[in-house]
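**Student:** have a look; sequence and predicted model below, questions after that.
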Amino acid sequence: MDDQDQQLVFINWLEDHSASVMKVARAYTLNSEDCQDLAQEILLQAWRSVPKFSGKSTAATWFYRVALNTAMNWKRKDKPRRESQQPLIDINVPEPHGPDSSERLLHQEMIENLYQAIHQLPKTDAALVLLYLDELSYQEMAEVLGVTENSIGVKLNRAKKKLATILNGGCDES
């Protein structure tokens, strides 16, 4: 694949899968700066990996696998820096005002709670939940994670239960 073909393939994939990159980056980071850094790292790794794409899986599956592997490696390598780093200042973002502001705030709070809960899951469970939230089929999830399709259902149910327990404040209501 020459450079021009690689660039066209990458641009097409980026248009189709940029939302997935941001979902993965957000799930593996705690602040917007780290999220942006990780998203850039995912895109860099995807660009470097385009020539290795053999077509054995769909572009979506392949792109997700690159994103998840990059995020897991980034989180592991970046852990010492994140643990010792403190924010310079706390920034208070003003609350929006308007007709739908309370609804928007409630929705935003629910999303933040979900991502905080996903952060508490083991890496593979977090990856599986992200794939589920992105509405991938069990077959696509199995391809991304490198497991059998049969195990996806079992693992997904366990991950959902763990997530529900976290979201309910540690109280398992199942």
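**Tutor:** Yes, it's here.

**Student:** please make it C-alpha for all contacts and neighbour counts, starting now.
**Tutor:** OK.

**Student:** give me the nearest residue to residue 74, chain neighbours excluded.
**Tutor:** With sequence-adjacent residues excluded and distances taken as CA to CA, 6 or more residues apart in numbering, residue 74 is closest to residue 38, at 7.3 Å.

**Student:** got another one to weigh against that:
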Amino acid sequence: MTRTRQHIIFETWLMQYRALVFKIVRAYASSLEDQDDLFQEICIQIWNSVNSFKEESSPVTWIYRISLNTAIKWGRNTERHRHEPLENVQHVLQENYVPMDPRLDWLYAKIHQLDDIDRSLTLLLLDDFSYKEMSNILGISESYVGVKINRIKKLLISKLNTYNDHEI
């Protein structure tokens, strides 16, 4: 694959799946600086993976897998590696400012408290992935996906029951 073709695919994927990547970044990194670092790390991994994409899965599944694996690895890494801004994707980092709904902030805070697998499953569930797709992305069985999602829902519902205006 030519470098030009790689760049076109990379740019297309980032533009199409930017919201998905931002969602994962927000779930795995809390500070704005860490979110920027994680976004850059995911972009690097996506760029590096363009040549190895064999179209055995959809691009969204591929991007999700790369993003989640990168976020999990990044979260476990005790040393945060700082990267220079990626000039080729700087325009993707510019998100239009829209005030966040406090309920969405609450949800992200609760998702951030989950362990890596539960956090990943929650994000995949919110994006309407099937249990089969989730099991393929995370490398776990479909039945285990169902069990985990049931437990996550119960946990979030119990936390929602304690949700009140003072937490916003």
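**Tutor:** Right, received. Where do you want to start? No experiment lies behind these values; they were computed from the predicted model shown.

**Student:** quick check: TM-score for this pair?
**Tutor:** Remark: TM-score between the superposed chains equals 0.78 [TM-score structural alignment, normalised by the length of the second structure]; 146 aligned residues with a CA RMSD of 2.1 Å.

**Student:** list the buried ones in the helix or strand where the residue nearest to residue 74 of the first structure lies?
**Tutor:** Element membership for residue 38 of the first structure, per DSSP states H and E: helix 32-49. Burial within helix 32-49 of the first structure, assessed by neighbour count using 16 or more other CA atoms under 10 Å, is assigned to 34, 35, 38, 39, 41, 42, 43, 45, 46, 47.

**Student:** I'd like to know how far the residue most central in space within the first structure sits from residue 128 of the first structure.
**Tutor:** Centroid-nearest residue in the first structure, with CA atoms, centre = their mean: residue 24, separated by 1.6 Å. Going from residue 24 of the first structure to residue 128 of the first structure by CA to CA, to the nearest Å gives 11 Å.

**Student:** please apply the same query to residue 153 of the first structure.
**Tutor:** Using CA to CA, residue 153 of the first structure is found at 10 Å from residue 128 of the first structure.

**Student:** between the two, which one's more packed in?
**Tutor:** Neighbours around residue 153 of the first structure and residue 128, counted as other CA atoms under 10 Å, are more numerous at residue 128. The numbers are 23 against 14.

**Student:** residues near residue 21 of the first structure, how many?
**Tutor:** Neighbour tally, residue 21 of the first structure, other CA under 10 Å: 23.

**Student:** list the helices and strands the helix or strand where it lies packs on?
**Tutor:** In this structure, residue 21 of the first structure sits in helix 3-27 according to DSSP H and E. If you count contacts as 3 or more CA pairs under 8 Å, 6 or more residues apart in numbering; DSSP states H and E, helix 3-27 of the first structure packs onto helix 32-49, helix 59-84, helix 101-120, helix 123-133.

**Student:** the same query, at a cut-off of 7 Å, please.
**Tutor:** helix 32-49, helix 59-84, helix 101-120 (3 or more CA pairs under 7 Å, 6 or more residues apart in numbering; DSSP states H and E).

**Student:** quick check: buried residues in the last one?
**Tutor:** To tie it back to what came earlier, the one meant is helix 101-120 of the first structure. 114, 115, 116, 117, 118, 119.

**Student:** which one of these is nearest residue 76 of the first structure?
**Tutor:** Each of the buried residues of helix 101-120 of the first structure was checked against residue 76 of the first structure using CA to CA; the closest is residue 119, at 13.2 Å.

**Student:** cool, thanks, signing off.
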